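Student: compute the structure for the input listed below.
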Amino acid sequence: MAPALRRRQLIQPQDGVARVARLGPPLTLAILAGPILAGLAGTLLPAFGYLPALGGARLTTDAFAALFAAPGITRSATLSLSTGLVSAGLSLLIVMVFVAGWAGTRSFARVQAMISPLLSVPHAAAAFGFAFLIAPSGLLARLISPGLTGWTRPPDLLVLNDPAGLALIAGLVVKEVPFLLLVTLAALPQVRLRETRALSAALGYGRIAGFLYLAWPAIYRQIRLAVFAVIAFAASVVDVAIILGPGTPATLAVRLVGWMNDADLSMRFVAAAGALLQLAVVLAALLIWIVIEIAFARLREVLAARGTRLRHDAGLRHAALGLMTLSGGIVLAGLVALGLWSVAGLWPFPQPLPSTFMLKPWMEALPRVAGPLATTLAAAALSTLIAILLTLLCLMREGDTGRSGGRKALAFIYLPLIVPQVAFLFGLQFLFLSVGFVASFSALVLAHLIFVLPYVFLSLSDPWRAFDRRYEAVAAGLGKRRLRTLLAIRLPMLARPILTAAAVGFAVSVGQYLPTLLIGAGRLPTITTEAVALASGGARRTIGIYAFLQMLLPAIGFAIAICVPALLFRHRRAMQS
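Tutor: The predicted structure follows:
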């Protein structure tokens, strides 16, 4: 029976499922790399003056001359560079020290349980919540006034939109910490943590020192691309920078969006040149980070050679625990502030809570919300469904060939996350305009799919590869065809991770701002674009409604991912974990 089973397994990759699975990798590569490369080309040519549709018929450097003559452009580029490096560095430092000091403890499990759900909160919603907390008339000032401050009216303090970008950096840190923690947790099983801790403790090393010397190098190799993605995102983010960042001058990415939407069409050339400058800023940030990596590795080697043991690291460990808890608490408190403002009636400063609560703001906003909400749901559902199908095809193809192609393709998976959105979306918009494809729903879904697909693949790949294929071998030995085995065994057993990956993709799509703004050309508004458009106004109740909805949609997606498997497998104890 064993030889027959082996022959059947060798024959199976040639069936219809395998033939369909062959389409997965090339389609995925085309979706990830094709629009990015085409968009970069579409940005490069206008940057050098060639865009016949706008009268640019020859190559020039006039756009770069106009770009560098723009007031404050050096400050904008420097601000983007520092924001990316500082926010990513602080986020990684907090996660690294926290994991080093607390991994495997009850406190670690509690913080993980609190932080993990925050990954579903879109960046714009978290930024609005943070703004509602720290503003001079925000929730924090209300809670401590007038008792601790003596304030009876909002103080004249530049807390939000400060010139140094401190509020922007803080907002990015509290949102990126959950992401880096989760990717670190995924890499943690690669090291034998218990044995490593026992060995370092036996040699007299503190928890943090032992972890950094023995375990961290292997973990960091696994999460390095994710760190690069965080740096690229923070250095080129638009929606969070509009909400929290400085305005005179704004970060480079925000100024590029303004030029792209300028009534003067000649500013499109300057925006394209600025997009290349943004790409250069991100590349510079990554190069500086690589230098920091080398310096940190050498410092670790020097400290290890000197026998620095950091036995008394309790203060550092508790500081990391406090910062990790604070970052999660800030996001949660911000979401509470959004909810309060969405139903607040009269709320004079410094009252900690509204005098009255009312649903009138919701009733007035619902007719305006219906259209953007429908677009948000449709684009998110369709892009997520396509991403799930392509990911499954790629993973099935990887299993058929017996190669680690999926792991080698991680560079392509991270490509949309590392290349700044503004660097290729401008060019992609130009190309779509030239063929009449812009402002169509299909174009919007494609734009979202570029960013949804990487997160879905990264969420689902590890559970798929960890599946015990002996179940399939038993089914093959019983004469079941591969399609039947896939539908009846593997997919049901992986229902929980598949639905979780779908929830992640849905949340990513809901939070997309710049792709929706540019590819939708303002004619396909979503909850996110409408919320950010309100950022410059003072209508906190309306902002609270849109931002609360933006947070609520991904939460519903994750609730479905949790409840559906629990309902399906309620009579199967082994499938409930």
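Student: switch to C-alpha atoms for all contacts and neighbour counts from now on
Tutor: OK.
Student: Ile418 - nearest residue in space that isn't next to it in sequence?
Tutor: Ala229 (4.7 Å; Cα to Cα, 6 or more residues apart in numbering).
Student: I'd say the one you found and Leu417 touch.
Tutor: Yes - between Ala229 and Leu417 there is a contact at 5.2 Å, judged by Cα atoms under 8 Å.
Student: so which bits of stretch 254-273 are buried?
Tutor: Residues of stretch 254-273 classed as buried: 254-257, 259-261, 266-273 (neighbour count, 16 or more other Cα atoms under 10 Å).
Student: which of those fall in helices?
Tutor: 254-257, 259-260, 267-273 (DSSP state H).
Student: and the residues you listed, which two are furthest apart?
Tutor: Within those, Val254 and Phe269 form the most distant pair, 15.9 Å apart (Cα to Cα).
Student: and Leu534, what does it touch?
Tutor: Leu534 makes contact with 542-543, according to Cα atoms under 8 Å, 6 or more residues apart in numbering.
Student: swap that for Ala241, sorry
Tutor: Neighbour list for Ala241: 168, 250-251, 254 [criterion: Cα under 8 Å, 6+ apart].
Student: let's go with 7 Å and repeat that
Tutor: By Cα atoms under 7 Å, 6 or more residues apart in numbering, the contact set of Ala241 is 168, 254.
Student: if I look at it, how far off is Gly84?
Tutor: Distance of Ala241 to Gly84, computed by Cα to Cα, to the nearest Å: 12 Å.
Student: next: Trp362.
Tutor: Distance of Trp362 to Gly84, computed by Cα to Cα: 36 Å.
Student: so these two - more neighbours on which side?
Tutor: Neighbour comparison, Trp362 and Gly84: the larger count goes to Gly84, with 27 against 17 (by other Cα atoms under 10 Å).
Student: how much space between the more buried one and Ser355?
Tutor: For Gly84, the distance to Ser355 equals 41 Å [Cα to Cα].
Student: one more: Gly150?
Tutor: From Gly150 across to Ser355, the span is 21 Å (Cα to Cα).
Student: Leu395 too?
Tutor: 55 Å.
Student: these two: who's more crowded?
Tutor: For the pair Leu395 and Ser355, the greater number of neighbours falls to Leu395 (22 against 11), based on other Cα under 10 Å.
Student: so what's the more buried one up against?
Tutor: Applying Cα under 7 Å, 6+ apart, the residues near Leu395 are Ser461.
Student: the structure of the following sequence is requested for comparison with the preceding one:
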Amino acid sequence: MWLRLAPAVTLALLIGPIVVGLAWTLLPAFGHLPAIGVQGPSLQPWRALLATPGLAASLQVTVTAGLGATILSLGLASAFCALASGSTLYRRAARFLGPLLSTPHSAIALGFAFLIAPSGWLVRLVSPELTGWSRPPAGLVTVGDRFGLSLMGGLLLKEVPYLVLMVIGASNQVPVRQALTVSRALGQRGPAAWLKVVLPQIYPQIRLPLYAVLAFSLSVVDIAIILGPGQPPPVAVLATRWFSDPDLALYPVAAAAAVLQLAIVGAAILCWHLAERPAGRLGRLWIERGSRGALSASLVRVAGAGALAVGALGLAAILLMAVWSISVAWRYPDALPGAFALTTWRAQAGAVAPLLANTVLVGAASTLLALALTLGCLENEGRVGRRGSAVALWLVYLPLLVPQIAFLFGVQVALVRLSLDGTLAAVVWSHLVFVLPYVFLSLADPYRALDPRYAATAAALGADPGRVFVTIKLPMLVRPVLISAAVGFAVSVGQYLATLFPGSGRIATLTTDAVTLSSGADRRITGVYAVLQAALPLIVYGAALALPAALHRNRAGLRP
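Tutor: Purely as a prediction, here's the structure:
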């Protein structure tokens, strides 16, 4: 009975909050929120939104940074895979990308802000010898620029590694070696051959992850607060400010801004989808011309080098925040601190301990619930002999495609009416909405790839389905189960809005306080929070790799 209900319960937990949240966001957006004495329908919130000074600039930076980061991420990830395909680096890329993928967005954004700031590490490396700057240049704006370039750069640090992993996973499902062999026989070699014969085959498989990247880039809040312009900010940050304002009269305007953000993301995904067909035609013409691709190969090499640079900057951002957290004094233009000590860690221990406990508790609870639901759905698939449809896959991706700001405020309104806002259970439920898709997508392929003959053999020996699941399937799948749990925990640690709204400011985590501290606190204190944000997922990820090796040390066939 439980297994039969698992798919329905899972979809209800994913879709329910989005439907309820959108409803309670749409109603205030059109002037109906009786709780604050506003009766609708009315277009007054939209008139107030459109009259907001700087709204056009907010829209411009939202679209420019979001679309630019997505296009560049796809180009850099494809170029890297085209260059590295078949190499040892390509086969081990997932292992190298682990630290970047598991580190929360805000932690990398904090480190990246120090890297590129006018008083940042990149400037310090060449100052004053090459620049002549004995003090930080006052007129140089590299963080929070009005064009959103720093925001775009911060997005690339997370999205390029993610898309590289998606491309590698999709490449494993197509005959890459045979396709490249045929391509070489026709005179096509190098990275251009990969772009011509492999990328068109794997693009349909990475389409949904790419849409998720596009939606995230257009609507991200925590990275935009840290790296984006402050006046005017991107639309999602503008809506978040109004939602957090003590003046309740701003709620309908904030809801209108959230609906506008939803419309931006929906229009962007639709335009991207419509552009795929003409882009495919252009690609087909390029392939049919049969050129050897000398120019394209040079461009791919440049882009591949850019992808490696993005990875190096991401790792440097993480390491620099660790250095800041143990520095005693780091004055400009010194490239390294003058002394190191754990003074800041000791001073912040009392403030950090409850945040650390909340982060671990919420992450563990949401991840365990997501694992239970995912295993139930996948086991039910195996027993009924029917895989989920394409519609089900879209529904799993839905929380990643709908902007968080568009429905989390509505979820908070519903929680207030149920007297559940500000509770730990509400925050865990909110995190589960975003953890569950990643856990399911991480575990689905390994689970479905398990040879069914093992279960059939155990059943022939008299084992019932429950015993087969516990004693045969789970031990064989312990590594992918633990890896998917690590992915889910990392997703939970990085949640900002999903903690801020359902928690009503009463449930604080490392991420919520780190984003707050980014606006001007001591970099050493910010470094402590950023390091803890990065360390928690890395510890869980390391345990997920080490534990199966220890459990299977005497079972060579189960060792990865």
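Student: superposing both, give me the TM-score.
Tutor: Remark: TM-score between the superposed chains equals 0.98 [TM-score structural alignment, normalised by the length of structure 2]; 559 aligned residues with a Cα RMSD of 1.4 Å.
Student: quick revisit: and the ones in helices among the buried residues of stretch 254-273 of structure 1, which is closest to Phe179 of structure 1?
Tutor: Out of these, the member with the shortest distance to Phe179 of structure 1 (by Cα to Cα) is Val254, at 23.6 Å.
Student: end-to-end on stretch 299-316 of structure 1?
Tutor: One end of stretch 299-316 of structure 1 to the other measures 18 Å (Cα to Cα).
Student: buried ones in that stretch?
Tutor: 300, 304, 309, 313.
Student: what does it rub up against?
Tutor: Contact with stretch 299-316 of structure 1 is made by 204-206, 209, 213, as judged by Cα under 7 Å, 6+ apart.
Student: which one of those has the most neighbours?
Tutor: Counting by other Cα under 10 Å, Ala209 has the largest number of neighbours within the contacts of stretch 299-316 of structure 1, with 26 neighbours.
Student: so which strand or helix has the counterpart of Leu67 of structure 2 in structure 1?
Tutor: Mapped onto structure 1 by TM-score structural alignment, Leu67 of structure 2 lines up with Leu85. Under the criterion of DSSP states H and E, Leu85 of structure 1 resides in helix 73-102.
Student: mind giving me the packing neighbours of whichever helix or strand comes after that helix?
Tutor: Toward the C-terminus, helix 73-102 of structure 1 is succeeded by helix 106-115 as the next helix or strand (DSSP H and E). Helices and strands touching helix 106-115 of structure 1, by 3 or more Cα pairs under 7 Å, 6 or more residues apart in numbering; DSSP states H and E, are helix 314-342.
Student: tell me the mean distance between the helix it packs on and structure 2 once they are aligned.
Tutor: Between helix 314-342 of structure 1 and its aligned stretch in structure 2, the superposed structures give an average distance of 1.5 Å (mean Cα distance after the TM-score superposition for structure 1).
Student: what angle separates that helix from helix 73-102?
Tutor: Per axes from the mean of the first three to the mean of the last three Cα atoms, to 10 degrees, the angle that helix 314-342 of structure 1 makes with helix 73-102 is 120 degrees.
Student: so how far is helix 314-342 of structure 1 from its chain's centroid?
Tutor: From the chain centre to the centre of helix 314-342 of structure 1 is a distance of 19 Å (Cα atoms, centre = their mean, to the nearest Å).
Student: tilt between it and helix 106-115?
Tutor: Counting by the same axes, to 10 degrees, helix 314-342 of structure 1 lies at 20 degrees to helix 106-115.
Student: and the next helix or strand past helix 314-342 of structure 1?
Tutor: That would be, after helix 314-342 of structure 1 and using DSSP H and E, helix 360-401.
Student: who touches the helix or strand following that following helix?
Tutor: Sequence order places helix 405-408 as the next helix or strand after helix 360-401 of structure 1, per DSSP H and E. If you take Cα under 7 Å, 6+ apart as the criterion, helix 405-408 of structure 1 is touched by Glu398.
Student: Glu195 of structure 1: neighbour count?
Tutor: 10.
Student: that one -> structure 2?
Tutor: Under the alignment by TM-score structural alignment, Glu195 of structure 1 pairs with Gln178 in structure 2.
Student: whereabouts in structure 1 does stretch 483-493 of structure 2 align?
Tutor: The aligned range for stretch 483-493 of structure 2 is 500-510, by TM-score structural alignment.
Student: please name the nearest non-neighbouring residue to Ala93 of structure 2.
Tutor: Excluding the flanking residues, the one nearest Ala93 of structure 2 by Cα to Cα, 6+ apart is Leu165, at 7.6 Å.
Student: where does that neighbour sit, in terms of helix or strand?
Tutor: Going by DSSP H and E, Leu165 of structure 2 is in helix 149-171.
Student: surely Leu256 of structure 1 meets Ala273?
Tutor: No - using Cα atoms under 7 Å, Leu256 of structure 1 makes no contact with Ala273, being 9.2 Å away.
Student: for the counterpart of Asp222 of structure 2 in structure 1, give me its contacts.
Tutor: Under the alignment (TM-score structural alignment), Asp222 of structure 2 maps onto Asp239 of structure 1. Residues in contact with Asp239 of structure 1 (Cα under 7 Å, 6+ apart) are 124, 513, 532.
Student: so what corresponds to the last one in structure 2?
Tutor: With TM-score structural alignment as the criterion, the equivalent of Val532 of structure 1 in structure 2 is Val515.
Student: average distance between the host helix or strand of its match and structure 1?
Tutor: Applying DSSP H and E as the criterion places Val515 of structure 2 in helix 510-517. The superposed helix 510-517 of structure 2 is, by mean Cα distance after the TM-score superposition for structure 1, a mean 0.3 Å from where its aligned residues fall in structure 1.
Student: in that helix, what counts as buried?
Tutor: Of the residues in helix 510-517 of structure 2, 510-515, 517 count as buried by neighbour count, 16+ other Cα under 10 Å.
Student: distance from the next helix or strand after that helix to structure 1 after superposition?
Tutor: The first helix or strand that comes after helix 510-517 of structure 2 along the chain, using DSSP H and E, is helix 523-551. Superposed on structure 1, helix 523-551 of structure 2 shows a mean distance to its aligned partners of 0.7 Å (mean Cα distance after the TM-score superposition for structure 1).
Student: quick one: distance of helix 523-551 of structure 2 to the chain centre.
Tutor: The chain centroid and the centroid of helix 523-551 of structure 2 are separated by 17 Å under Cα atoms, centre = their mean.
Student: cool, stretch 163-172 of structure 2 as well?
Tutor: Centroid separation for stretch 163-172 of structure 2 versus its chain: 16 Å, with Cα atoms, centre = their mean.
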